[in-house]
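Q: Sequence first, then the predicted structure, then my questions.
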Amino acid sequence: MIKTIFGTHDDNTIRQFHNCLKTGQVAGGVLCADGHYGYSQPVGGVVVYDGQVSPSGVGYDIACGNKAVRTNLKYEQVKDKIPSIMDEIANRISFGIGRKNNEKVDHELYDDPDWNVLMDIGQQEHDKLKKLARDQLGTVGAGNHFVDLFVEEKTGDIWAANHFGSRGFGHRTASGFLNLANGRGFSDKAPGESMEQPPTLIDLDTELGDMYMRAMTLAGRYAYAGRDYVMDQVLDILGAEATYEVHNHHNYAWKETHSGKDYMVVRKGATPSAPGQQGFIGGSMGDISVIVEGKNSDENKKAFYSTVHGAGRIMSRTEAAGRMNWKKRTRSGGKISQKQMNDAVQQYGVVLRGGGTDESPFVYRKLESVLEAHKDTIDILHVLKPIGVSMAGANEFDPYKD
C-alpha cells in the first residue's frame, strides 16, 4: 500500500486517516497538507479503492469545487467600483442554506438519462429531488462557499471565482445512498452519526454501486452547471468576458489508472493534479488564492495525483464564532470577534459582503505553507489577491458534516 502524508496534522486527523486505510479494499491513501478532521474521512484526505466506492468519503456536498476565470478587465478599470460590484453580487446571487433561485434556470441537464436512476428508487423521490435541483440551480449555499473577485498583481488582470457543490440535491442524494448502503430506506431518517463513523463502502460491481456512481455523476454535472450559471451572473455584473477558465471538483470519486491498474480514487477536499492538469486552490478571505498545474514527478505519482483544495482549517467553527442559540439567534464564547475579522480583512484590502468569524482569516492556515509542502507535485501558475468576497451571512445555519 502506498501511503503519503504531506505537512503536519493533529492526532485526530492522523488517526482518522489510518482508520480509513484499514477499511475495505484499499490500495493507498494521501493526506494533503490542508487536511483536518472530517466526517468519516479527513478533509484533505484521499483513499484509493480497488473495486469499491465510499459515499461517506465523497461526503454530503457531492462535487463541491471551484470555477475560476480570468476576465478581460484590468484592476484600474474596476478599482473604484468594487464596493458597488460586491453589493450587486450579494443582491443578485442567492447565498445561504435552502435558498431558491428567483430566476428558474432551464438546462439540458434536466434531460440527462441518469435521472432515471432516481426513478429506480421511486417516482416520489425522483420528482422531489428533481424539483429541488431545479429550484436551487445557481444558488451558492453557506459555510465556506463564496463568490470572490481577485487581482493578479503581476498583470493587473481581474479574476472571479466561486466555490460550492451540488446543493440540497447532492446532500439528499448522499444521505439516501448512505441509507441504502446501511440497509435503510432511501428517505429514512438516519440514526445519529459521529465524526468517527467508519467509511461506508459499496462494491462497484453491484446494482447499488452502479446506481450510486450514476447519481454521483449526475450531481457532479449539476455542480458544474450551477457554478457556470453563477459565473455568468458575475461576468454580467462586471460587464466582462472570460479569457481563460479553470473548473474542478474536489469532493468526488474518480475512476483512474495508477501503475497500470484501474482504481476508484475518493478525494474529500482534495484537488486532482495529474501532470498538466490545472486547478484553483482558494485561501482565506485575507490570503492569496492560486491556479496550479500538476507536475510529471515521482512525488506527484506517489500522491495519486492529488493536492490541496484550500488552506485548511486550524480552528473549528464553534471555537471561532462561539456556540449558537438558534432560538435567540445569538452566539457566545467565540475566540474571534467581528471587529478582529473586519479589521484584518480591511487591512488586507478586501471588500467583504456577508461572512462570519468562523470564516475569518484566523481560522485557516496560510496558503503558502500548505503549497510549500506540495512543491514537488505542483507548479503555481497564477497568484491571485482577493479584492472582494461575498458569502452567506454570519449566522446562517450549516447542516453539512464536511
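A: Yep, that arrived. Numbering: from 1, shown residues only.
Q: switch to C-alpha atoms for all contacts and neighbour counts from now on
A: OK.
Q: Confirm that Gly176 sits in a helix.
A: Yes. Gly176: assigned to a helix according to DSSP: H, G, I helix; E, B strand; the rest coil.
Q: Report how many residues lie close to Thr307.
A: Neighbours of Thr307 under the rule other CA atoms under 10 Å: 37.
Q: Can you give me the distance of Lys154 to Lys104?
A: 39 Å (CA to CA, to the nearest Å).
Q: Between those two, which has more neighbouring residues?
A: Neighbour totals were compared for Lys154 and Lys104, and Lys104 leads with 12 against 9 (other CA under 10 Å).
Q: Any chance you could list what contacts the top strand by length along the chain?
A: With residue count as the measure and DSSP state E as the assignment, the chain has strand 378-391 as its longest strand. Strand 378-391 is contacted from outside by 82-83, 86, 89-90, 95, 142, 144-153, 159, 273, 285-295, 300, 307, 349-355, using CA atoms under 8 Å, 6 or more residues apart in numbering.
Q: redo that, cut-off 7 Å
A: Around strand 378-391, the neighbours that count as contacts under CA atoms under 7 Å, 6 or more residues apart in numbering are 82, 86, 90, 95, 142, 145-152, 285, 287-295, 349-355.
Q: in that strand, what counts as buried?
A: 378-379, 384-391 (16 or more other CA atoms under 10 Å).
Q: and if you look at stretch 365-376?
A: By 16+ other CA under 10 Å, the buried positions in stretch 365-376 come out as 365-367, 370-371, 373-374.
Q: and which of these is nearest Arg172?
A: Closest approach between the buried residues of stretch 365-376 and Arg172, by CA to CA: Arg365, at 30.9 Å.
Q: give the contact list for that closest one.
A: Taking CA under 7 Å, 6+ apart, one finds 311-314 in contact with Arg365.
Q: and which of the buried residues of strand 378-391 is nearest Arg221?
A: When those are compared for distance to Arg221 (CA to CA), Met391 comes out closest, at 22.9 Å.
Q: Distance from stretch 30-37 to the middle of the chain?
A: 14 Å (CA atoms, centre = their mean, to the nearest Å).
Q: Give me the most central residue, the chain.
A: Among the residues of the chain, the one closest to the centroid is Cys64, at 3.5 Å (CA atoms, centre = their mean).
Q: Helices of the stretch 51-200 of the chain, start to end?
A: Remark: helices assigned in the stretch 51-200 of the chain by DSSP state H, counting those that start in this stretch are 55-58, 75-78, 82-92, 116-121, 123-136, 167-181.
Q: Switch those helices over to JSON lines; also include distance to Thr318.
A: Below are the helices of the stretch 51-200 of the chain laid out as JSON lines (distance: least, CA to CA, whole Å):
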{"stretch": "helix 55-58", "distance to Thr318": "23"}
{"stretch": "helix 75-78", "distance to Thr318": "36"}
{"stretch": "helix 82-92", "distance to Thr318": "25"}
{"stretch": "helix 116-121", "distance to Thr318": "36"}
{"stretch": "helix 123-136", "distance to Thr318": "27"}
{"stretch": "helix 167-181", "distance to Thr318": "22"}
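Q: Second structure follows, compare the two:
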Amino acid sequence: MGKQKLTIKDLQVISFPTDVARSLALNLMNRHFKHTPNEEKLTLLTDILEQPHRYTQHATLSILAHKLINAPDETPVSETYLLEDEPRHFDMFGSKHIDTNAIQQMELAMRLPIAVKGALMPDAHHGYGLPIGGVLATHNAIIPYGVGMDIGCRMALSILDLPASYTEHRTHELKKVLERETHFGNDGGLEQVQEHAILDHADFQLTDLLKRLHGKAVKQLGSSGSGNHFVEFGTVALYETNTLGLPPGNYMAILSHSGSRSLGANIAQHYTAIAMNRCKLPREAKQLAWLTLDSAEGEEYWLSMNLAGEYAKACHERIHRNLCKALGAKVLSTVENHHNFAWRETLADGNEYIVHRKGATPAAPGIYGIIPGSMVTPGFIVRGLGNEASLNSASHGAGRKMSRQKARETTTMSSMKKMLQAEKVTLMGGSTEESPGAYKDIELIMKSQHTLVDVEGKFHPKIVRMAKD
C-alpha cells in the first residue's frame, strides 16, 4: 500500500483543543503511520481525543495523549500582577558603556514575578519592553515584547571562494549585483519569484493569523527591512587560531542583517495585545506582559515565533544564494545567529527556563556568531565561551550611543559621506540615522566581553546597501 498523507484540511472534521495539538497530531500521523489509510488515521485520532488515557503508554502516541490530558484552558482570564519591591540581581558587562535608562529598564524587568535571572550586554541601550542588549530568563512564561517586534532578527555571514581584492577591483559590478538582487523597505519585494521550503511549512495553516500573513511572507521572501538592516560585501580576515576549518587569511564575504519582515511584526503586535489584555501590570511595566506556555495563546505565540525565526533564516538564505549565483561564487563557510528571540534552555542550576535575548547573541560554549560594528568599523566572528553570568550571551553589535532622532539632528549626509570615503566604504541608500558616529566603539565593546566570546576573525565592510532615507 502506498503512502497516504493527511493535511490540515483533513483534520478539520476533528475538534482539537488547541492548534498546537492539531499540528502535533498531523506530524505524528504522517511520520509514523505513513502506510495507514487516512480514514483509519482519523478514526485513531478521534479515539485518542475521546480516551487519551488509553494511549499514555503508547510508543509513538503518548506525547499526543499527554498533550490532550493537559490541554490548556482556553477561557480568556485577565489577572492583575504586582511587581517585586526590589529587582533581582543581574550581571552587567561593560557597565561604563551602558546608559542609566537601559539599566533602569532592566531593573524594572527584574521586578516581574516571573523573572528569574538576567544580564545586560555592553551594547545595551533603551528599547521597548526589555532594553536592547537585555537577556531575561523566566519560568514557563514568554514576553512578546521581550522578544521584540522584529522576531528572529539575525546576522548571516558567508565566506566566499573569492579573493578579498575582488571588492576593490569589481566595485561597479558588485553595486549592480546588490541593486538587482536585494530589496529594502517595508513595502514590495524582489521582482523574481523566490522559492524556499519555508513557504510550504505546515504551521502557516495552524492559526487564522498565520494563514492571513502567508501571502505577504511569499512576497517579502529574500528582502530586507529598513532602519539598521543591511546587506554588505566586504572582506574577512581569519586568524591563525580560527576553528572554522578554513586556512587563516583574507577572503571576500557577504554579511546581512535583517529579520522576519511583516510576518514577525504582525505576530508581535497580535500577541502583545493579547498578553496585555490577559496580564495586567502597573502602567510602567505594561509592555512586559507575558503569556504562560501552558495557555493556548502562549503555545500559539511560541509556535508563531519559531516559524518567524525560520522565515528570517530563509530570507537570509535567499539573499546569499541570489548574490552568490550572480557572482558565480561558492560559499566556503557560513556563520549566522539569531537575536530578538527566546529559547528553552537549561541553565547551571539544572532547571529549564525561557531565555529572552532582545538584541543579544547566543554564546553558549562553541556556538559561533557575528557581532557587527558600523558601516566603517569591523564586525567580529566569535565563538561562545558559555559564561553563566551572561546567561550564555554576548552583545549583538556595537550598540547605539545616539538615538535615531539625535543622529538625524547632529549629522549631515555630507559629513557622513566624508567618513565613508576616508575608510573607502561605498554606501548605497542609508540615512544619517545609521551614521557611524551614532554607534559605540566596537573595539571597546569587544574588550568588555572577552569573558563571553573568543574572536575567530574580523569582517570589514566595503560596499553597503541599506534602505533609503
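A: Noted; the coordinates are in hand. A quick note: this is a predicted structure, and the numbers were derived from the prediction, not measured.
Q: Please state their TM-score.
A: The TM-score (TM-score structural alignment, normalised by the length of structure 1) is 0.87; 365 aligned residues with a CA RMSD of 1.6 Å.
Q: The residue nearest to the centre of structure 1 reaches His247, doesn't it?
A: No. Cys64 of structure 1 is not in contact with His247 according to CA atoms under 7 Å; the separation is 11.0 Å.
Q: Ser158 of structure 2 matches what in structure 1?
A: Alignment note (TM-score structural alignment): Ser158 of structure 2 maps to Val69 of structure 1.
Q: Was I right to think Ser260 of structure 2 contacts Glu310?
A: No. Using CA under 7 Å, Ser260 of structure 2 is not in contact with Glu310; the gap is 8.4 Å.
Q: Compare those two (neighbour count), which wins?
A: Summary of the neighbour comparison: Ser260 of structure 2 and Glu310, criterion other CA under 10 Å, with Ser260 having more neighbours (32 against 17).
Q: what residues are up against Thr377 of structure 2?
A: So, once contact is read as CA under 7 Å, 6+ apart, Thr377 of structure 2 ends up touching His460.
Q: neighbours around Asp205 of structure 1, how many?
A: Residues near Asp205 of structure 1, counting by other CA under 10 Å: 10.
Q: What residue in structure 2 is paired with it?
A: When the structures are aligned by TM-score structural alignment, the residue of structure 2 matched to Asp205 of structure 1 is Asp294.
Q: Over to His145 of structure 1?
A: For His145 of structure 1, the aligned residue in structure 2 is His229 (criterion: TM-score structural alignment).
Q: Spit out the contact partners of that match.
A: Residues 257-258, 466 are the ones in contact with His229 of structure 2 under the rule CA under 7 Å, 6+ apart.
Q: Ok, Lys335 of structure 1 next?
A: Counting by CA under 7 Å, 6+ apart, Lys335 of structure 1 has contacts 319-321.
Q: Of those residues - the most surrounded one?
A: The most neighbours of any of these, using other CA under 10 Å, belong to Ala321, which has 25 neighbours.
Q: re the thing from before, for the residue lying closest to the residue nearest to the centre of structure 1 once chain neighbours are set aside, give its distance to Pro83 of structure 1.
A: The spatially closest residue to Cys64 of structure 1, leaving aside those adjacent along the chain, is Gly165, at 3.5 Å (CA to CA, 6 or more residues apart in numbering). Taken as CA to CA, the spacing of Gly165 of structure 1 relative to Pro83 of structure 1 amounts to 26 Å.
Q: how close does the lengthiest helix in structure 1 sit to structure 2?
A: Secondary structure of structure 1 read by DSSP state H shows that its longest helix is helix 207-238. Mean deviation of helix 207-238 of structure 1 from its aligned counterpart in structure 2 after superposition (mean CA distance after the TM-score superposition for structure 1): 0.8 Å.
Q: what's downstream of that helix, the next helix or strand?
A: Following helix 207-238 of structure 1 in sequence order, the next helix or strand is strand 242-249 (DSSP states H and E).
Q: State the span of structure 2 onto which that following strand is aligned.
A: For strand 242-249 of structure 1, the aligned range in structure 2 is residues 331-338, judged by TM-score structural alignment.
Q: Next: stretch 365-376 of structure 1.
A: The counterpart of stretch 365-376 of structure 1 in structure 2, counting by TM-score structural alignment, spans residues 440-451.
Q: residue ranges of the strands in the stretch 351-469 of structure 2, please?
A: 352-358, 360-362, 368-371, 379-384, 393-395, 426-430, 453-468 (DSSP state E, counting those that start in this stretch).
Q: next one: the stretch 1-150 of structure 2
A: If you assign secondary structure with DSSP E, counting those that start in this stretch, the strands in the stretch 1-150 of structure 2 sit at 79-80, 91-92, 115-125, 132-138, 141-142.
Q: Tell me the helices and strands packed up against the second one.
A: So that's strand 91-92 of structure 2. With contacts defined as 3 or more CA pairs under 7 Å, 6 or more residues apart in numbering; DSSP states H and E, strand 91-92 of structure 2 has these neighbours: strand 115-125.
Q: Give me the mean distance between the strand it packs on and structure 1.
A: Relative to the matching residues in structure 1, strand 115-125 of structure 2 has an average distance of 0.6 Å after the fit, by mean CA distance after the TM-score superposition for structure 1.
Q: now what about that strand, what contacts it?
A: 90-95, 97-99, 102, 131-139, 390-391, 394-395, 397-400, 445, 448.
Q: Mind giving me the ChimeraX command for buried ones among those residues?
A: Selection of buried members from these for ChimeraX, criterion 16+ other CA under 10 Å:
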select :90,92,93,94,95,97,98,102,131,132,133,134,135,136,137,138,139,390,391,394,395,397,398,399,400,445,448
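Q: Gly165 and Pro83 of structure 1: which has the busier surroundings?
A: Gly165 (32 against 17).
Q: is it true that the more buried one touches Arg221?
A: No. Applying CA under 7 Å as the test, Gly165 of structure 1 and Arg221 come out as separate, 9.9 Å apart.
Q: What's the match for His32 of structure 2 in structure 1?
A: In structure 1, no residue is paired with His32 of structure 2, using TM-score structural alignment.
Q: For His32 of structure 2, grab the count of nearby residues.
A: For His32 of structure 2, the number of neighbouring residues by other CA under 10 Å comes to 11.
Q: list the contacts for it?
A: Counting by CA under 7 Å, 6+ apart, His32 of structure 2 touches no other residue.
Q: same check, this time on Lys366 of structure 1
A: Shown here is Lys366 of structure 1, whose contacts under the criterion CA under 7 Å, 6+ apart are Ala311.
Q: same deal with the one 10 residues further on?
A: When contacts are counted by CA under 7 Å, 6+ apart, Asp376 of structure 1 is found next to Glu299.
Q: Can you find the partner of Gly24 of structure 1 in structure 2?
A: Aligned by TM-score structural alignment, Gly24 of structure 1 pairs with Pro113 of structure 2.
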